[in-house]
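> the sequence and its predicted three-dimensional model are supplied below.
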Amino acid sequence: MKQQIIVNDLGRIPYRDAWDLQEKLLREGTDAKAAAREAGAGTIPQTRHHLLFCEHPPVYTLGKSGDMDHLLVSDADLAAKGIQFVQTNRGGDITFHGEGQIVGYPILDLERFYTDIGRYLRNLEEVIIRTIGEYGLAGERSKGETGVWLDPSIPGRARKICAMGVRCSRWVTMHGFALNVNTDLSYFNNIVPCGIQDKSVTSLQKETGRTLPEEEVRARIVHHFSEIFDAEMVRGALFPAGADI
């Protein structure tokens, strides 16, 4: 029987508010698993899977192992530009979130899929690789660098189109991926994206030469998420009426 994943669109939401919601859903999952363990063998945890989509106002986020030196502007500059800065508990280094970017936060109980974080990250990458492939782009992985890239093995041409960073507690995941669709890439000039010095950042808009409908891209992500995770995607209460999933 396929797992069900509840898909919701939070719209434009401050980063910290989305983080709080993720933490709440993660705690619901871990609490359910703890209750099942206390009830004894044979008790099935009542966990639910979620995929949250959103867009954030401009914000730089730093992963728990990130380097503050990769933020290249001062607090005063951030305030003047209207950009927030948040230190997070996800993996990875520093990245940017903002308008024109599709951010996805899967909150999954991996024990109901597989218990392998490496496989989970490769599957998230595959979702994005298949999605951008529908726009004629050959997404690839770069050894030792999580995310989705274009031309990662060609010096001077390697560029990242989707950043990823996750956290997992008792096999329940949070945080996720950020796909640059129509993103203003100039924001990345203020950081060393993902802590990688010699590779640039790109977007679907830049690569295709046209502005793309973000609802269409999101629907394709959901389709490929269903394929890769062999799951049934169901509309949540926060998903816009009439929008495709």
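All right, it came through fine. Numbering: from 1, shown residues only.

> can we go C-alpha only for contacts and neighbour counts from here?
Noted.

> what comes up buried for stretch 49-60?
Residues of stretch 49-60 classed as buried by neighbour count (16 or more other C-alpha atoms under 10 Å): 49-56, 58-60.

> from those residues, which land in strands?
Counting by DSSP state E, the buried residues of stretch 49-60 place 49-55, 59-60 in strands.

> could you dump those to TSV with distance to residue 109?
Converted to TSV, these look like this (distance: C-alpha to C-alpha, whole Å):
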residue	distance to residue 109
49	6
50	9
51	12
52	14
53	18
54	21
55	24
59	28
60	28
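
> contacts for stretch 67-83?
Residues from elsewhere that reach stretch 67-83, judged by C-alpha atoms under 8 Å, 6 or more residues apart in numbering: 57-60, 62, 84-85, 93-94, 190-193, 195.

> if we can go back for a sec, and which of the buried residues of stretch 49-60 is nearest to residue 222?
Of all these, residue 222 sits closest to residue 51, with 8.8 Å by C-alpha to C-alpha.

> gap between that closest one and residue 101?
16 Å (C-alpha to C-alpha, to the nearest Å).

> what about versus this one:
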Amino acid sequence: MKQNKKVQVQDLGLMDYKETWDYQELLFQRTVDIKTKNRREAEQQETPNHFLFVEHPHVYTLGKSGDIENLLVDEGVLHEKGAKFYKINRGGDITYHGPGQIVGYPILDLDNFFTDIHKYLRLLEEMVILTLAEYGLKGERSEGETGVWLDVGTPFARKICAMGVRASRWVTMHGFALNVNTDLGYFDMMIPCGIKDKAVTSLNVELGKKEIDMTEVKQKLLDHFEVLFKAKIIKEKTPV
């Protein structure tokens, strides 16, 4: 079957985490259903690929392998801060999402690209590393830790982008969270990704600016994604 390299991109704006998760699940299941049908029938249907951009209201999410003790406050404090909490079906530990953070959810059929989850994660990291380089920052990988960091191997190592994905039948969901204009104070209420003694940073802090143009950063991410995945980006105006 011919590989479909088209990726439909939607910017959902500010959307509740659970609402976005449900939408991800809908797109994910549609793709899985097509793949299941293709195995039974001679006439093959193309599987779609999606890339969702979104900002979430304050929320903490805990992955399947995470430890609830990495959330350092109780539900009462979360409520006071206007934050929600969810246990979810991605890999990884605890993560914070909030306004000023670019969250990206690629829902790809990797049969359209390559069937290698390790490569998939490394290319998502590379997309962020190349984007940061355009702002004069040297993003790096930290051995044994998914995501993108600055000053790895020094006492000043700090994480700027978290990642956690789920894949089934080579269809992906969840993704990455890049701190751009994020209120870093919310990270104080958890042990980020379960990794003690590592700081968290954001693009505006690193560049010494009050605010970075989020639309510009998203476009840079997409440009690098398109090259790395040999994809064809198609921008959608409304959810499908």
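Sure thing, it's come through. A quick note: this is a predicted structure, and the numbers were derived from the prediction, not measured.

> what TM-score do the two superposed chains give?
Taking TM-score structural alignment, normalised by the length of structure 2 as the basis, the two superposed chains have a TM-score of 0.96; 236 aligned residues with a C-alpha RMSD of 1.2 Å.

> which of the contacts of stretch 67-83 of structure 1 sit farthest apart?
Maximum pairwise distance among these (C-alpha to C-alpha): 21.7 Å, between 57 and 195.

> helices of structure 2, start to end?
Listed in chain order, the helices of structure 2 (DSSP state H) span 17-40, 75-80, 117-133, 203-207, 214-228.

> what would the ones you listed look like in a markdown table with mean neighbour count?
Shown next, in a markdown table, are those (neighbours: other C-alpha atoms under 10 Å):
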| stretch | mean neighbour count |
| --- | --- |
| helix 17-40 | 15 |
| helix 75-80 | 12 |
| helix 117-133 | 18 |
| helix 203-207 | 17 |
| helix 214-228 | 16 |
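
> longest strand anywhere in structure 2?
Scanning structure 2 for the strand with the most residues, using DSSP E, yields strand 158-168.

> how about the residue positioned nearest the centre of structure 1: what's its closest non-neighbour residue?
Nearest to the mean C-alpha position of structure 1, counting by C-alpha atoms, centre = their mean, stands residue 177 at 1.6 Å. Spatial nearest neighbour of residue 177 of structure 1, chain neighbours left out: residue 164 (4.3 Å); criterion: C-alpha to C-alpha, 6 or more residues apart in numbering.

> the one you found -> structure 2?
Counting by TM-score structural alignment, residue 164 of structure 1 lines up with residue 163 in structure 2.

> distance check, the nearest residue to residue 235 of structure 1 once chain neighbours are set aside against residue 81 of structure 1.
Leaving aside its sequence neighbours, residue 235 of structure 1 sits nearest to residue 7 (C-alpha to C-alpha, 6+ apart; 5.2 Å). Between residue 7 of structure 1 and residue 81 of structure 1 the distance is 33 Å, computed by C-alpha to C-alpha.

> higher neighbour count, those two?
Taking other C-alpha atoms under 10 Å, residue 7 of structure 1 and residue 81 do not tie; residue 7 has more neighbours (22 against 11).

> show me what contacts the residue mapped onto that one from structure 2?
In structure 2, residue 7 of structure 1 lines up with residue 9, judged by TM-score structural alignment. Counting by C-alpha under 8 Å, 6+ apart, residue 9 of structure 2 makes contact with 50-53, 233-236.
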